[in-house]
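Peer 1: coordinates for the following, if possible.
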Amino acid sequence: MSTLDQSTIRQLDGEHLDRIFSDKASGKDQERPELEALIDFVRDGDTVMVHSMDRLARNLDDLRAIVRRLTDQKVQVRFVKENLTFTGDDTAMATFMLSVMGAFAEFERALIRERQREGISLAKKAGVYKGRGKALNAERTAELIRRAAAGDAKAALARDFGISRQTVYQYLRAGRTR
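Peer 2: Sure, this is the predicted structure:
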């Protein structure tokens, strides 16, 4: 799920589900543990229900690859919002619909990103966009740098400070340039 208002419960409300797999990582990411767990879990004859195509993948190539991977296992893939089901025995029209609807979802996502960038640019020009606040205050930053210098593992630091490893590295780089 990408935002707080996108809840699995709301997305598949009223559907009977035996098990729910929900990645917290964005659909654009290739590394999605819950997607891999789903693919390992499903068996011949199962149906995977997805709220919409853009929840499963953010680009057409990934969407087609994931659907193909599931249908090769004899698993149906049902997209609730688009009211489409894919079985692997799909007609040329079904394959076309997957491509067209997937392309629309990818295009819509690109438009959203473009509008977001434009909005941020306008807000910066108007002086109202300050960006995201710092994750750590000066005291916590100093502690992070001190512990990293003492040899603490970056992954442990990330967990302890409630930030990503990438953010740990950003703070360490910034600390070196002071």
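
Peer 1: going forward, measure contacts and count neighbours with C-alpha atoms only.
Peer 2: OK.

Peer 1: the strands in this protein, which residues?
Peer 2: Listed from the start of the chain, the chain has strands (DSSP state E) covering 47-50, 76-79, 84-86.

Peer 1: can you give me the helices for this protein?
Peer 2: 8-11, 33-41, 53-56, 60-72, 92-125, 138-149, 154-161, 165-176 (DSSP state H).

Peer 1: other SSEs contacting the fifth one?
Peer 2: Counting by 3 or more Cα pairs under 8 Å, 6 or more residues apart in numbering; DSSP states H and E, the packing neighbours recorded for helix 92-125 are helix 53-56, helix 60-72.

Peer 1: mind listing what's buried along that helix?
Peer 2: Neighbour counts over helix 92-125 (16 or more other Cα atoms under 10 Å) mark 94, 98, 99, 101, 102, 103, 104, 105, 106, 120 as buried.

Peer 1: for those, which one is nearest residue 70?
Peer 2: The closest of those to residue 70 turns out to be residue 98 (Cα to Cα; 14.1 Å).

Peer 1: how close does the residue nearest to the closest one when sequence neighbours are not counted sit to residue 7?
Peer 2: In this structure, residue 98 finds its nearest non-sequential neighbour in residue 64, 7.5 Å apart by Cα to Cα, 6 or more residues apart in numbering. For residue 64, the distance to residue 7 equals 24 Å [Cα to Cα, to the nearest Å].

Peer 1: let's see this one next to it:
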Amino acid sequence: MIKGYARVSTEHQNLNRQLKALKEAGAEYIYQEKVSGATSEREELQKMLEELNEGDTVIVSDLTRISRSTNDLFQLVELIKSKGASLKSIKDKWLDTSDDSAYSEFLFTVFAGISQLERNLIKERQAEGIAIAKQNGKYKGRVKKYHEKNDALNHAIELYLNRSENGLSATEIVKRTQISRSALYRGLKERGIN
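Peer 2: Predicted coordinates for the structure are as follows:
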């Protein structure tokens, strides 16, 4: 069975492009999630790995969707191969573990290292650019997601302030408004509400 895996880092990002590519590549079932790749708490990835059977193929749009680092990719490939399954990437054509030849193994190792190097260089350039912008007084940092004009945050604060009348707990409020508990408490603190 061909099993697809799609991931974006935040709730506000869209999976449609990946889903379309995976379906066109023959994915019969697609595991999908909206969670940062930096965390190992990727429930759908874990579920997919548990449900892998011998002969299955895992397909991803590109390797950054499934792995956080070269080391993480190597561990995932070993786990997938230990189950008798294989891994393919649509974008990274070199990532195809269905061929067990020494040449394929060598190419996989080299290209995985190159991909990691590319990610590290991007991070370095980004850090250098931020440092220069800070020196020139032009760096303002990341735009806050939950600012004072954010409707969801304002609604959550309103519900929190009226919780004695509406009977909602903080947990119920964050579920209803789809904001994080930390964002709610940060918003309250910024407004001087304890």
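
Peer 1: TM between them?
Peer 2: Superposed pair, TM-score by TM-score structural alignment, normalised by the length of structure 1: 0.74. Supporting alignment: 176 aligned residues with a Cα RMSD of 3.4 Å.

Peer 1: one step back: mind putting the buried residues of helix 92-125 of structure 1 into CSV with distance to residue 72 of structure 1?
Peer 2: Formatted as CSV, the buried residues of helix 92-125 of structure 1 follow (distance: Cα to Cα, whole Å):
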residue, distance to residue 72 of structure 1
94, 16
98, 16
99, 17
101, 21
102, 19
103, 22
104, 24
105, 23
106, 24
120, 43
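
Peer 1: sorry, back to before: compare residue 64 and residue 7 of structure 1 (neighbour count), which wins?
Peer 2: Neighbours per residue (other Cα atoms under 10 Å) separate residue 64 of structure 1 from residue 7, with residue 64 holding more: 16 against 13.

Peer 1: counterpart of that one in structure 2?
Peer 2: Counting by TM-score structural alignment, residue 64 of structure 1 lines up with residue 74 in structure 2.

Peer 1: ok, now residue 95 of structure 1?
Peer 2: By TM-score structural alignment, residue 95 of structure 1 lines up with residue 105.

Peer 1: check the gap between the residue in structure 2 sticking out farthest from the centre and residue 174 of structure 2 for me.
Peer 2: The C-alpha centroid of structure 2 is most remote from residue 165, which lies 38.2 Å away (Cα atoms, centre = their mean). According to Cα to Cα, residue 165 of structure 2 stands 17 Å off from residue 174 of structure 2.

Peer 1: quick one on the thing from earlier: which non-adjacent residue is nearest the match of residue 95 of structure 1?
Peer 2: Counting by Cα to Cα, 6+ apart, the residue nearest residue 105 of structure 2 is residue 97, at 7.8 Å.

Peer 1: roughly how far apart are that neighbour and residue 113 of structure 2?
Peer 2: Counting by Cα to Cα, the gap from residue 97 of structure 2 to residue 113 of structure 2 is 16 Å.

Peer 1: which one of the helices and strands packed on helix 92-125 of structure 1 is the most hemmed in?
Peer 2: helix 53-56 (a mean of 22; mean count of other Cα atoms under 10 Å).

Peer 1: report all helices and strands that it contacts.
Peer 2: Against helix 53-56 of structure 1 (3+ Cα pairs under 8 Å, 6+ apart) you get helix 92-125.

Peer 1: the helix it packs on to helix 60-72, inter-axis angle?
Peer 2: Angle, helix 92-125 of structure 1 to helix 60-72, by axes from the mean of the first three to the mean of the last three Cα atoms, to 10 degrees: 140 degrees.

Peer 1: and stretch 31-38 of structure 2, how far out from the chain's middle?
Peer 2: Centroid separation between stretch 31-38 of structure 2 and its chain, computed with Cα atoms, centre = their mean, to the nearest Å, is 4 Å.
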